[in-house]
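Asker: Following is a predicted model, sequence given first.
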Amino acid sequence: MAKTFELETLQMRLADSEFVTLDLHLRIQRALRALILEGSLSAGLKLPATRVLARSLGVARDTVENAYVQLQRDGYINRRGGAGSYVAQTLGSELHGAVRRRMQQRDARRAQAATQAAGLSQRGQQILASGGIHDQQAIKAFATGLPETRSFPTETWERLQRQVMKDYRGNVLLHGDPQGAEPLRKAIATYLNLERGANCKPEQILVLSSTRQALFLCAQLLVDAGKPILLENPGYFGAKKAFEAAEAKVVPIDVDEQGVRIDLLRADRSGASCLYVTPSHQYPTGATLPLARRLELLGWAAEHGKWIIEDDYDSEFHYDGLPTACMQGLDRYQRTIYLGTFSKTLFPGLRMGYMILPEQLVQPFACARSIIDGHTPQILQLTLARFMEDGHYNAHVRAMRKLYSRRRLYMLDAIARHLPGIATALHPQGGLQIPCLLEAGWSEQDTIRVAASAGVQLPGLSRLYAGEHKQQGWLLGYSSLTEHEIETAMSCLAKALRSQ
């Protein structure tokens, strides 16, 4: 431990990243406190006078004085009138040694946790091993699932939010109904019945923070730990991770050019009670499940007592004719759980989705939701309700459908012009991304690495497949990119790949 005060030690500590955002007197106070606790400044050590230290650090004397005053209040230093300031005697070598040992033990635990899930439950270890889900937090070619946000009518949204605050006053600051605000549930039910061909009442709607929360609730309430659940193959990785986090066993069911194969469902002997499916726009192939299969699927679920989890994640964006109606509206047997989200139609930062539940599931799901996070913020729900009631939601969806249709055509053209011999694009009827299959001789992993070095993100296709057969390719998002951005990124990608 230091016998004399060394200015360089303090200056080095002041430069630590954990202090740089603090006010100057707090930076000095925290830096001195850290040096005292770790033993670099020993008990009884005399500190420089405030005037001397201020001159050495190039700061005002009051800044150092405020730091010393706080250290004295907290018991780290003693100040004697006319005699100076000293590190408190109570912070002796025994304390410093104990602090150092605790810090060393903490660092060792952190190092261990970096390589293994020390102290976690089996479920926790499994969640950690999955790596979680890393959402795209900035607009970048060719990230998937991002809507156009730069042209969102923010002024309209802000005006409606001010109206909500004025009309509801302090009530919006209180806890809300776990099932969701009634005005929003009414607006969602009206929209789904008219625009998506659903058959539901507001009492069947559950407002949530996201589709992932809905999937997690389904896994928790409908599937026991270790029991199977059926998932399309290839399929949405977010659903797979949500089910696995709830300790469900994912059983893949292959899809073909028309969607999930009903013959494989009938042949399944896993004992699964639920099927997760994306019938309007299969993820990631873009296939639309035809009416005959939908009816057959509903009959299978009713006959065997299965639950169908219908994820209608981006079906509003269908470009060849009108969007296909959802399966829930065809279900006479109350076996379909419908999932929807506003992250694709409005903006992902809203963090709001919803479910249509069979009547017998409403109470248990609302109860489970109340345990997880209580409710969605009321001010956002009521603002969205006004946004829908006043017609802004439908207008925005129509505008985005036209915009995305143009961008989709431009993206398909850019792929054909820039990537012949490298990748071939499929032509899904809707959605916010385009599947591309790599030609023979091209490695998905290598192309992703080369693209990343050129600043282009290529979401891989093979990660969405279960089993040994994995299609090599990419899933390219385009909805958040202007035509100029698509052209620039595609040209950059082609140049990078051909230079290898």
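Answerer: Received, thanks.
Asker: C-alpha from now on. contacts and neighbour counts both.
Answerer: Fine.
Asker: Just the element for T383, please.
Answerer: helix 378-389 (DSSP states H and E).
Asker: mind checking the SS state of the residue of the chain positioned farthest from its centre?
Answerer: Largest separation from the mean C-alpha position in the chain: G82, at 58.8 Å (CA atoms, centre = their mean). Using DSSP: H, G, I helix; E, B strand; the rest coil, the structure places G82 in coil.
Asker: want to compare, so here's the second one:
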Amino acid sequence: MAKTFELETLKIRLNDAEFKRLDLHRRVQRALRALILDAALGPGVKLPATRVLAKSLGMARDTVENAYVQLHRDGYIVRREGSGSYVSNSVATQLRGAGRRKTDPVRRPAEPGTGLSRRGRTILDGGGVADQQSIKAFATGLPETRNFPTDVWERLQRQVLKDYRANVLLHGDPQGAEPLRKAIAAYLNLERGAKVSPGQILILSSARQALFLCAQLLVDAGKPILMENPGYFGARKAFESAEARIVPIDVDAHGIRTDLLRADRSGANCVYVTPSHQYPTGATLSLARRLELTGWAAETGKWIIEDDYDSEFHYDGLPTACVQGLDRHQRTLYLGTFSKTLYPGLRMGYMALPPELVGAFACARSIMDGHTPQILQLTLARFMEDGYYNSHVRAMRKLYAGRRRALLEAIGRHLGGIAMAVRPPGGLQIPCLLERGWSEEKTIRQAAAVGLRLPGLSRLYAGDPKQQGWLLGYASLTAYEIEAAMRRLAQALGGKPPPGR
């Protein structure tokens, strides 16, 4: 610990990158403070007079004086009239007490999760959900963003700022801006066959936030929830983080097996389903099973969590109407998102809730993060009201249909004997099943080595058997990019059956 002031040490610290963007007097103040906190200036060390230090540093005396004044106010130095300025003894004492004494044993780094609650450890152990932050073949869930009408969006946002002025800068309604709730309700009733009013709509930051709220409000810790098997890992993570017990219900070519729902005796009070486009198989829940599902919920008093994450993109005929519209007893919570139809960075999703749940979910949302930015909500409302939303979805539906075709053809050309594609009726990704003898884990590593992302299928299954394969996203890739990436993948895998097959 330095007993005297060393000018060269201060000059070195003044040139630290973290200080260079500050005003000059704040640079001096921060540099001196850092020297004190680092014990480079010990207790009682006398600082140079402001005039002397200013001359040595080549700056105005007022600059150094302002730095000393702030250090004095913050308690780092004491100033004695007629004597000078000194490093505070009390600060140095506190720093010594907070540090490790020479006789203290060396502490090992804490294990991850130390000090967390049981729920915190559950979240840490389960891992997060990794979102793809750049366009990369064959990441899932990424829509085409390069064709988004940003000029229209910017114009509508300017209109909102002009019309609402400072009001959009205030806190918003936790349930969501009324114009957007009206636009969403109108869209769902017309396009998805729903039966919902604006008062049942809750605007959220994402469908993932909706799942987190469902987990917190509908399932007690340690209690079961029914989920499709295989199923969406993001939903599973949300319910596991709430310490819910996942009870898998198998899926077949017609969606979730309602006979297994009827046979369930776990005591679960809700089921999570993706009926329009089952994740990841692509199966569509048949009308008979939809009616069976709503009947089961009404008879047993259970909730249906319907995740309609990408139903807008259906390529073989019209998309099937949502389960919520068939549910006369209002036992369905409908989840939707704009991350797939518009762009992920918008961070906007919504729920259509049974009337009796609106208050609780809006209250929980107010605790979680208050509200979604008003300017984004009101801009999106106009985007929908003026017809741009439907127009964009139609254009993307046509574009994605062509890209789905390009990927199916590329798989057929390049992956014969390695994998077989399952042709889905819609969505933004294609399930691809590995032929016998090929390792999912190994192929994922080989693809990563050439810059390709192959989301594995096996992680989406609960228990055994697990289907080996990939879920290949294509919506964000042009036909040329799909072909080039598929060529790289085929070369990385060798295109030949593994030894011993």
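Answerer: That came through, no problem. Since the structure is predicted, the reported quantities are computational estimates derived from the model, not experimental observations.
Asker: Any idea what the TM-score is?
Answerer: TM-score of the superposed chains, computed with TM-score structural alignment, normalised by the length of the first structure, equals 0.88; 487 aligned residues with a CA RMSD of 3.0 Å.
Asker: what range in the second structure does the helix holding T383 of the first structure sit on?
Answerer: The counterpart of helix 378-389 of the first structure in the second structure, using TM-score structural alignment, spans residues 374-385.
Asker: Over to stretch 460-475 of the first structure?
Answerer: With TM-score structural alignment as the criterion, stretch 460-475 of the first structure aligns to 456-471.
Asker: just stretch 220-231 of the first structure next, same as before
Answerer: Stretch 220-231 of the first structure maps onto residues 216-227 of the second structure, going by TM-score structural alignment.
Asker: distance between that stretch and the chain's centre?
Answerer: 21 Å (CA atoms, centre = their mean, to the nearest Å).
Asker: ditto for stretch 468-482 of the second structure
Answerer: Here the centre of mass of C-alpha atoms in stretch 468-482 of the second structure, compared against the chain's by CA atoms, centre = their mean, lies 21 Å away.
Asker: For that stretch, buried residues please.
Answerer: 468-479, 481-482 (16 or more other CA atoms under 10 Å).
Asker: Could you do stretch 91-108 of the second structure as well?
Answerer: In stretch 91-108 of the second structure, the ones that count as buried by 16+ other CA under 10 Å are V91, A92.
Asker: tally of neighbours for whatever residue of the second structure lines up with A129 of the first structure?
Answerer: Alignment note: A129 of the first structure maps to D125 in the second structure; criterion TM-score structural alignment. Neighbour count for D125 of the second structure, taken as other CA atoms under 10 Å: 12.
Asker: likewise K55 of the second structure?
Answerer: Neighbours of K55 of the second structure (other CA under 10 Å): 12.
Asker: what's the answer for S439 of the second structure, then?
Answerer: Residues near S439 of the second structure, counting by other CA under 10 Å, number 14.
Asker: Which residue is the nearest non-sequential neighbour of it?
Answerer: Q468 (7.3 Å; CA to CA, 6 or more residues apart in numbering).
Asker: Run through the residues that contact that neighbour.
Answerer: Q468 of the second structure sits next to L433, L434, S439, E440, G456, L457, S458 when contact means CA atoms under 8 Å, 6 or more residues apart in numbering.
Asker: Any figure for the gap between the aligned partner of the third one in the first structure and R401 of the first structure?
Answerer: Meaning S439 of the second structure. Correspondence of S439 of the second structure to the first structure, assessed by TM-score structural alignment: S443. For S443 of the first structure, the distance to R401 of the first structure (CA to CA, to the nearest Å) stands at 34 Å.
Asker: Please, where are all the strands along the first structure?
Answerer: 46-47, 77-80, 84-87, 205-208, 228-233, 249-256, 259-260, 274-277, 307-311, 336-341, 353-356, 423-425, 433-438, 473-477 (DSSP state E).
Asker: can I get those in TSV with distance to D135 of the first structure?
Answerer: What follows is the strands of the first structure, written out as TSV (distance: least, CA to CA, whole Å):
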stretch	distance to D135 of the first structure
strand 46-47	49
strand 77-80	47
strand 84-87	48
strand 205-208	18
strand 228-233	22
strand 249-256	22
strand 259-260	26
strand 274-277	21
strand 307-311	19
strand 336-341	15
strand 353-356	16
strand 423-425	24
strand 433-438	15
strand 473-477	13
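Asker: average offset between the match of helix 378-389 of the first structure and the first structure?
Answerer: Mean deviation of stretch 374-385 of the second structure relative to the first structure after superposition (mean CA distance after the TM-score superposition for the first structure): 1.0 Å.
Asker: Run a quick neighbour tally on T324 of the first structure.
Answerer: Using other CA under 10 Å, T324 of the first structure is surrounded by 19 other residues.
Asker: any idea what it aligns with in the second structure?
Answerer: Mapped onto the second structure by TM-score structural alignment, T324 of the first structure lines up with T320.
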